[in-house]
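S.K.: Compute the structure for the input listed below.
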Amino acid sequence: MSSGSASDGGNAINIDTMSLDQLNQLKSQQESRLEQLTAQYHQLRAVSARLSTAKAAVADAFSNTSSSNNEGRQIMIPLTESLYAPGKIVDANKIVVELGAGFFVEKSSKDAIKVLERKSKIVDANSENVLAAAEASSKNVEAVKGAMQGKILEIQARQQGRAFRNKVEGGE
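M.R.: Now for the predicted structure:
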């Protein structure tokens, strides 16, 4: 970002020509955008952690022992993040995996891990994009703050100049 401009969703804005009120409004918008991006980033990191946990659980439960040892094994099935139901492995060679948008498919443990790895790569790429956007938004906030400080100093200098001129004109 160059001096005197801020980026607003791909559009460069010349902040040098803006009034203090306009700068304040722009700063509020950029801070709000930064908060949203930060929240999105944290959500994506949480999803990435859940995918890593799921991948490790599948690898641990189905890859370390023979499939005949796993059949009939008691497990806890996650219904939500905090609600689990008891279950039993019926076919140790098949796992039901969510592909997204409520679509589920039966896969082998190796294929299930591949699906989880693919989802994890997508989430990680998205989180990097959101992080880059958040960093750019943070720079925009700082640029607007700097422009606001410059405007405030300019206003104060004008006021001091007027006061001095009034004093000189009144004292002559």
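S.K.: hey, let's count contacts and neighbours off CA atoms from now on
M.R.: Will do.
S.K.: can you give me how far the lengthiest helix in the chain is from the chain middle?
M.R.: Criterion DSSP state H: the longest helix present in the chain is helix 109-171. Centroid separation for helix 109-171 versus its chain: 16 Å, with CA atoms, centre = their mean, to the nearest Å.
S.K.: next one: stretch 13-27
M.R.: Distance, centroid of stretch 13-27 to centroid of chain: 26 Å (CA atoms, centre = their mean).
S.K.: List the buried residues in the strand or helix carrying residue 12.
M.R.: Assessed by DSSP states H and E, residue 12 sits inside strand 11-14. For strand 11-14, the neighbour count (16 or more other CA atoms under 10 Å) marks no residue as buried.
S.K.: swap in stretch 124-132?
M.R.: Buried, per 16+ other CA under 10 Å, within stretch 124-132: 124, 126, 127, 130, 131.
S.K.: And the last one, how far from residue 40?
M.R.: Plainly put, residue 131 is 9 Å away from residue 40 if you go by CA to CA, to the nearest Å.
S.K.: one more to put side by side:
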Amino acid sequence: MATNTSKPQAPPQAIDLMTLPLQQLNQVKNQITQELQHLTTSFQQLKTAQAKFKDCITSIKNGLSREEGTPILVPLTPSLYVPGTLASPDTVLVDIGTGFYVEKKPDAAQEFYKNKVEELGRNLTDLEKIVQGKQGNLGAVEDVLRQKVIQDSSKAGEGDEGPG
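M.R.: Here you go, the predicted model:
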């Protein structure tokens, strides 16, 4: 009979920032700053993806008002379009990711993109909470850094006050 030898991980313990030396505080500050930059970049990428999915919904709605054979511009890249004709207003090709396309009815395609927009909205909300927490951590580290620098400079000033 096999037993599970893995132990549940304990939650991270809080560290008293005042006990850390200046060099270590600077390292913590730099690490949090890098994490914030990464998270902010990820947040912007999710927002961009969400906007693209919203554009897809709009494109489907606008494309439905056209008849078969209507001249259209087909996007090959975000900035390159080629002329084409609308084959059928009854179906659309939906990019489901990694270069795969599926033919769907317009209502189903709109629902697919609507679900994507909602999912990204939830992810953005979660990521925003994480970013706010990291910003709070960064503020705390910066406060302690300032206090330590003031303490060190006042200690150095006290040492200079000998008889003279």
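S.K.: packing partners for the strand holding residue 12 of the first structure?
M.R.: strand 5-8 (3 or more CA pairs under 8 Å, 6 or more residues apart in numbering; DSSP states H and E).
S.K.: how far is the strand it packs on from where the chain is centred?
M.R.: Worked out by CA atoms, centre = their mean, strand 5-8 of the first structure lies 20 Å from the chain centre.
S.K.: What of stretch 18-32 of the first structure?
M.R.: On CA atoms, centre = their mean, the centre of stretch 18-32 of the first structure falls 22 Å from that of its chain.
S.K.: likewise stretch 31-40 of the first structure?
M.R.: Distance, centroid of stretch 31-40 of the first structure to centroid of chain: 7 Å (CA atoms, centre = their mean).
S.K.: thinking again about what came up before, now the buried residues of stretch 124-132 of the first structure in JSON lines, please, with extra columns for distance to residue 73 of the first structure.
M.R.: Below are those laid out as JSON lines (distance: CA to CA, whole Å):
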{"residue": "124", "distance to residue 73 of the first structure": "33"}
{"residue": "126", "distance to residue 73 of the first structure": "37"}
{"residue": "127", "distance to residue 73 of the first structure": "36"}
{"residue": "130", "distance to residue 73 of the first structure": "41"}
{"residue": "131", "distance to residue 73 of the first structure": "42"}
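S.K.: Might you report the residue contacts of the spatially most central residue of the first structure?
M.R.: Compute the mean C-alpha point of the first structure, and by CA atoms, centre = their mean the closest residue is residue 41, 1.9 Å away. Residue 41 of the first structure makes contact with 127, 130, 131, according to CA atoms under 8 Å, 6 or more residues apart in numbering.
S.K.: same question, residue 127 of the first structure
M.R.: Per CA under 8 Å, 6+ apart, neighbours of residue 127 of the first structure: 40, 41, 44, 45.
S.K.: same thing with residue 58 of the first structure?
M.R.: Residue 58 of the first structure sits in contact with 109, 112, 113, where contact means CA under 8 Å, 6+ apart.
S.K.: ok, back up a step: what strand or helix carries the counterpart of the residue nearest to the centre of the first structure in the second structure?
M.R.: Following TM-score structural alignment, the counterpart assigned to residue 41 of the first structure within the second structure is residue 43. Per DSSP H and E, residue 43 of the second structure falls inside helix 22-63.
S.K.: distance between that helix and the chain's centre?
M.R.: 3 Å.
S.K.: That one: average distance to aligned residues in the first structure?
M.R.: Compared with the first structure after fitting, helix 22-63 of the second structure deviates on average by 1.0 Å (mean CA distance after the TM-score superposition for the first structure).
S.K.: ok and that helix relative to helix 106-159, angle-wise?
M.R.: 160 degrees (axes from the mean of the first three to the mean of the last three CA atoms, to 10 degrees).
S.K.: The next helix or strand after helix 22-63 of the second structure: how far from the chain's middle?
M.R.: For helix 22-63 of the second structure, the following helix or strand on the C-terminal side (DSSP H and E) is strand 71-77. In terms of CA atoms, centre = their mean, the centre of strand 71-77 of the second structure is set 30 Å apart from its chain centre.
S.K.: same check, this time on stretch 50-64 of the second structure
M.R.: 22 Å.
S.K.: Give me the buried stretch members for it, please.
M.R.: So, applying 16+ other CA under 10 Å, buried residues of stretch 50-64 of the second structure: 50, 53, 54, 56, 57, 60, 63.
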